[in-house]
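Colleague: Build me a model from this:
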Amino acid sequence: MTKKRKEKEPQRERELGKSILPFSRVQKIIKADKELPIVARDATFLISLATEEFIRRLSEACQKLAEREKRTTVQQKDVASVVRRADEFMFLEEIIAFQRTEPPQKRKPKALQDAESQSEPTMLDKFVTRGEESQEQGAVAEPPKYKQ
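Modeller: I've put the predicted structure just below:
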């Protein structure tokens, strides 16, 4: 039995004079900057619209790059590539790190992880074996003496 794919919702268009982003959340982010004592409602609204536009442009550029590589999912490497190539997003270069070329290591099955963890000595095992080695060599540490 196959599952039916959910139909994608149509793109949400914003109403005139309103932003898709929650006003109170944008206001809270602005107030986090201690250098700005008071920000007008109109300024908060314009910042919200500018943020929407920025997100739209960045996501469209990343989507186009993914489509060129015949993928439907935008990946972190797409965002990093767009940031490095487009002058419009150069200011993000320090924030968005370019992904390393080696793929991430795949997880091992739990049975293999348990077997490996049992074969490797733990930190406690290492500490105990060091103490045993020093005793075998005759270097027994005396407990500290306290003055009374």
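Colleague: CA atoms for contacts and neighbours, from now on please.
Modeller: Will do.
Colleague: In which helix or strand does residue 63 reside?
Modeller: helix 41-68 (DSSP states H and E).
Colleague: How about residue 134?
Modeller: For residue 134, the host element (DSSP H and E) is helix 123-136.
Colleague: Sort out which residues of that helix are buried, please.
Modeller: By neighbour count with 16 or more other C-alpha atoms under 10 Å, helix 123-136 contains no buried residues.
Colleague: swap in stretch 55-65?
Modeller: Neighbour-count burial for stretch 55-65, counted by 16+ other C-alpha under 10 Å, picks out 58-59, 61-65.
Colleague: so after the helix holding residue 63, what's the next helix or strand?
Modeller: Past helix 41-68, further along toward the C-terminus, the next helix or strand under DSSP H and E is helix 76-85.
Colleague: Quick check: buried residues in that following helix?
Modeller: Within helix 76-85, the residues that qualify as buried by neighbour count (16+ other C-alpha under 10 Å) are 77-84.
Colleague: want to put them side by side, so please do this one too:
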Amino acid sequence: MLIPLAFVVSGCGVSKPVDYPAVTGRRVQVTSISADSAVSYRLGAYELVFAPGPDVARHARRAALVTDFAGGHGHARGFMEWGRAGEASVLYVAEGWARQRDINGEPLTVFELALSPLPVQRTRNAESQPVAATPLAVRVVVREASGDVTLTRQR
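Modeller: Presented below is the predicted three-dimensional model:
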């Protein structure tokens, strides 16, 4: 009696659809320059590399992002490469916001970015894959202590 009831109860909840799997990676380099003033101001540059994903879907390969933080949040911009194994990368211009947080003693940098495709001139014989003209929305979380990175594509 309890097992069928458990199936009914678990099926009644609202399930959140998973649009895209998270992509993991590493922070390869980071450079930071701080200015001491009444409000803390810091410039940061990040180079990120992402682990290969499934061959069926395009995924983030690498990113270069520049931030300017005033009081722990600020503007972020740069570029990202996306692609599948064996095909040319698609370049995206990244622009959005970043904020720094300390959660349970662990410093995090969270990027909320819109990625717009950047047209790239290719040779005549290179086969071009269609790219969505709609900007992609992504969240990138950098765990500052370990250098671990997680990218989640948003709706």
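Colleague: Would you pull the TM-score for this pair?
Modeller: After superposition, the two chains reach a TM-score (TM-score structural alignment, normalised by the length of the first structure) of 0.21; 56 aligned residues with a C-alpha RMSD of 5.0 Å.
Colleague: In CSV, list the buried residues of stretch 55-65 of the first structure along with distance to residue 134 of the first structure.
Modeller: Output for these, formatted as CSV (distance: C-alpha to C-alpha, whole Å):
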residue, distance to residue 134 of the first structure
58, 61
59, 61
61, 63
62, 60
63, 62
64, 64
65, 61
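Colleague: of those, closest to residue 118 of the first structure?
Modeller: When the buried residues of stretch 55-65 of the first structure are compared for distance to residue 118 of the first structure, the smallest value, 44.4 Å, is given by residue 62; criterion: C-alpha to C-alpha.
Colleague: which strands and helices sit next to the helix holding residue 63 of the first structure?
Modeller: helix 23-31, helix 76-85 (3 or more C-alpha pairs under 8 Å, 6 or more residues apart in numbering; DSSP states H and E).
Colleague: quick one, the longest one and helix 41-68 angle?
Modeller: With axes from the mean of the first three to the mean of the last three C-alpha atoms, to 10 degrees applied, the angle from helix 76-85 of the first structure to helix 41-68 works out at 110 degrees.
Colleague: likewise the first one?
Modeller: Between helix 23-31 of the first structure and helix 41-68, the angle formed by their directions is 100 degrees, by the same axes, to 10 degrees.
Colleague: Quick check: buried residues in helix 23-31 of the first structure?
Modeller: Of the residues in helix 23-31 of the first structure, those with enough neighbours to count as buried (16+ other C-alpha under 10 Å) are 27, 30.
Colleague: residues contacting residue 28 of the second structure?
Modeller: The neighbours of residue 28 of the second structure, taking C-alpha atoms under 8 Å, 6 or more residues apart in numbering as the test, are 46-49, 147.
Colleague: go again using 10 Å as the cut-off
Modeller: Taking C-alpha atoms under 10 Å, 6 or more residues apart in numbering as the contact definition, residue 28 of the second structure lies against 46-50, 62, 147-148.
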